[in-house]
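S.K.: Give me coordinates for this.
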Amino acid sequence: MMQITNGDKATLVYIGEDYYQDFVTIVNKGIEMFYQKVLTILTCLDLSNNSFHGRIPEEIQMLRSFRVMNLSNNGFSGEISLALQNLKDLESLDLSRNQLSGKIPPQLSSLTFLEALNLSYNQLEGSIPQSNQFMTFTNDSYRRNPKLCGLPLSRKCNEVGLRMPPPLGEDEDSWLYAMSTWKIALIGYANGLVVGLCIGYTVLNELGNKWVEKFKKCGKRNRRRCR
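M.R.: All right, here's what the predicted structure looks like:
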């Protein structure tokens, strides 16, 4: 899968013949395709449905001839490797159903040949890049990443960041979330009550002082007139 440079010309060489005689079935750009023979123009890596785990290795950037990469249904974790930006010929990338987290690297928008992208069923977050090929992908590319936002999703991003409600079914987290909400409401109510009492006391005290002063002045003349 590496480019073998012969002078200024880059050529691809398989070990053996010019093509494999064995047939193979490959998921290419989201479509399952059957190949009776594999020509050298097809450079594909399909490691899906295994138990690989850990971070996507940086060494993958050495395989610059990739056109199709499928690492779905594994246990890859951590952030999406920036090494993928060096695979300039990549046409299809499937990283779905892993445990990838963090933001989608905006550097991946430099993959201008990328026609199919699947990042669904991960733990990605933040805004989706809004340039080049990323403008062509649909909601299906990002399904089940509840902390992702921005087009093509209907979930909008804000400057502070998304505040997600507690997951359904987690009674303890839901209870803590409800208690924190009530605490905020009670604090606001108490502050408003104190401010209201202070204002009321000030107004009544001022009116009382004026009434006492008026009563004293009138008492010297005729108290009945001042009733």
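
S.K.: CA atoms for contacts and neighbours, from now on please.
M.R.: OK.

S.K.: Distance-wise, check the nearest residue to Leu42 once chain neighbours are set aside relative to Asn86.
M.R.: Excluding its sequence neighbours, the residue lying closest to Leu42 (CA to CA, 6 or more residues apart in numbering) is Arg67, at 7.1 Å. Noted for Arg67: a distance of 12 Å to Asn86, by CA to CA, to the nearest Å.

S.K.: Tyr121 now?
M.R.: Taking CA to CA, one finds Tyr121 at 24 Å from Asn86.

S.K.: quick one, which of these two is more surrounded?
M.R.: Tyr121 (20 against 17; other CA atoms under 10 Å).

S.K.: list the contacts for the more buried one?
M.R.: Residues in contact with Tyr121 (CA atoms under 8 Å, 6 or more residues apart in numbering) are 96-99, 142-145.

S.K.: go on, His53?
M.R.: 74-77.

S.K.: of all these, which comes closest to Pro129?
M.R.: Ser77 (20.4 Å; CA to CA).

S.K.: Name the SS class of that closest one, please.
M.R.: Using DSSP: H, G, I helix; E, B strand; the rest coil, the structure places Ser77 in strand.

S.K.: Quick check: it vs Pro57, distance?
M.R.: From Ser77 over to Pro57 (counting by CA to CA), the distance is 11 Å.

S.K.: so who does Tyr19 touch?
M.R.: By CA under 8 Å, 6+ apart, Tyr19 lies in contact with 37-40.

S.K.: want to put them side by side, so please do this one too:
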Amino acid sequence: MQLNSYFLPSSTLEILDLSANRLEGQIPIPYSPLLFVDYSHNNFSSVLPNFTSYLGTTYLSMSNNSINGCMTDSVCSGIMGVFNLSYNNFSGPIPACLIESGGLMVLNLRENNFEGTLPSKITSECTFQTIDLHGNKIEGKLPRALSNCSKLEVLDIGNNLLLDTFPSWLGELPNLYVLILRSNQFYGSVDDVVGNYQTREYFPTLQIIDLAANNFSGNLNSKWFRKLKSMMMRFNSAGDIVSAKNIPGIQAFYQDTVVITYKGSEVTFGRILSTLTAIDLSNNRLEGTIPESVGRLVSLRVLNMSHNAFTGKIPTQLGGVTDLESLDMSCNQLAGEIPQELTNLTSLATLNLSDNRLVGKIPQSGQFLTFDINSFEGNLGLCGPPFSKPCGVSLAPPSPARVEKSSNVDVILFLFVGLGFGVGFAAAILMRWGRIRKWFVKSARALWT
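M.R.: Predicted coordinates for the structure are as follows:
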């Protein structure tokens, strides 16, 4: 259905919800300001350039449409609270005022085609709780002024073109729950400055950190894991929802989402519970041993360290992370035996230790009885189920009697071979001699005649 007017008739409404229909064309704008406006999940393709100046709204969502075009600085007037344009086709640079003004609490521009660099002048009065720029074409560095946003809970800049070092300075933010940096061009160590936080808190509330598919390198410092205090506390089974809780009346309408690799697949969580804890360091160039301090993160549910160059043994302390549901350490250079302590992980649903240098018997209790060969393949030294290769079986040297018998057989075979060769050779000579004798007799007769 296409609406024929760019403006909706004036009314005394405070809420306009046209979401989840089949509306298309240009988005209609109400004449009078509204507190709540939702155009999401339709087929709208365009919007007036200065559309927000007509709204004066606390909540505006145009997500999941097909809107294209660029945005100008005029978009910053008349909007506060939640601004959600995710899953559209917007392009061009992000208007600097959206980030620098500090008036928004939620800025969600996820999965568009925004490009250019991020503005660097962010006010100390920053009120952001969520910044979600995942899946665009943003390049350059992450603005250090984001450290002014003390209320920031969710920062997702994954799947862009950012080129920078690990933002350890974000560790000072007291409320940061979620940090997604995956699929960019971040490089260097992830803990080279951890020493600067010896007496201060460092990511005190962080519960989801995704650094996958970058160029991080070097060793992991054991102190880095010890600083993640929120992952060291046990939670109840329900947990709270991470949301824009400081915006009155908005919690029922807006909830942050996150996409992480969970149990071997990319999973979208429509609600971020405070009990969802995850660390993803996969597809980097990290090396050295895995610190034993990872075993202190007792509330951790997802741990992915695959496709790196880790060496040494799997820490036995991981057996104490009993809430762990997904563990992936595949495609490294880990050696030694699989710790028996891992059988204590009664919640473990997915395990991948493939393509390492592990040896010995695979544990045969607990959740390990549920894992198939895919969890262990590529480790030539492993034995026992689910492999057909038994453990503790070696080829014994042959007994003296068998050696003597084998030797006698070899002598007899040698004699028969030699005899056969001799007979064949003699027969060949006789046959040859017979032909020569016939030729000689035939030649002599011809001469005398």
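
S.K.: Tell me how they score on TM after superposing.
M.R.: Between these two chains, after superposing, the TM-score reads 0.63 (TM-score structural alignment, normalised by the length of structure 1); 167 aligned residues with a CA RMSD of 3.6 Å.

S.K.: picking that back up, which one of Ser77 and Pro57 of structure 1 is surrounded by more residues?
M.R.: Neighbours per residue, other CA under 10 Å: of Ser77 of structure 1 and Pro57, the larger number sits with Ser77, 18 against 13.

S.K.: Surely the more buried one touches Arg55?
M.R.: Yes - counting by CA atoms under 8 Å, Ser77 of structure 1 does reach Arg55; the two are 5.3 Å apart.

S.K.: host element of Trp182 of structure 1?
M.R.: Using DSSP states H and E, Trp182 of structure 1 sits within helix 171-219.

S.K.: buried subset of the contacts of Tyr121 of structure 1?
M.R.: In the contacts of Tyr121 of structure 1, burial by neighbour count holds for 96-99, 142-145, counting by 16 or more other CA atoms under 10 Å.

S.K.: Which one of those is nearest to Met1 of structure 1?
M.R.: Using CA to CA, the buried ones among the contacts of Tyr121 of structure 1 come closest to Met1 of structure 1 at Ser96, 22.5 Å.

S.K.: counterpart of that closest one in structure 2?
M.R.: Using TM-score structural alignment, the partner of Ser96 of structure 1 in structure 2 is Ser330.

S.K.: does its match really touch Leu303, like I thought?
M.R.: No - the pair Ser330 of structure 2 / Leu303 is not scored as a contact, 11.5 Å apart, by CA under 8 Å.

S.K.: from the middle of its chain, how far away would the helix holding Trp182 of structure 1 be?
M.R.: The chain centroid and the centroid of helix 171-219 of structure 1 are separated by 43 Å under CA atoms, centre = their mean, to the nearest Å.

S.K.: Mind giving me the packing neighbours of that helix?
M.R.: For helix 171-219 of structure 1, there is no helix or strand it packs on, judged by 3 or more CA pairs under 8 Å, 6 or more residues apart in numbering; DSSP states H and E.

S.K.: For Ser293 of structure 2, give its distance to Gly384 of structure 2.
M.R.: 30 Å.

S.K.: can you pull out the helices in structure 2?
M.R.: Listed in chain order, the helices of structure 2 (DSSP state H) span 96-100, 222-226, 400-448.

S.K.: Switch those helices over to JSON lines; also include mean neighbour count.
M.R.: Below are those laid out as JSON lines (neighbours: other CA atoms under 10 Å):
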{"stretch": "helix 96-100", "mean neighbour count": "20"}
{"stretch": "helix 222-226", "mean neighbour count": "18"}
{"stretch": "helix 400-448", "mean neighbour count": "11"}
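
S.K.: mind checking which of those is nearest Val242 of structure 2?
M.R.: Here helix 96-100 is closest among the helices of structure 2 (CA to CA), at 21.3 Å.
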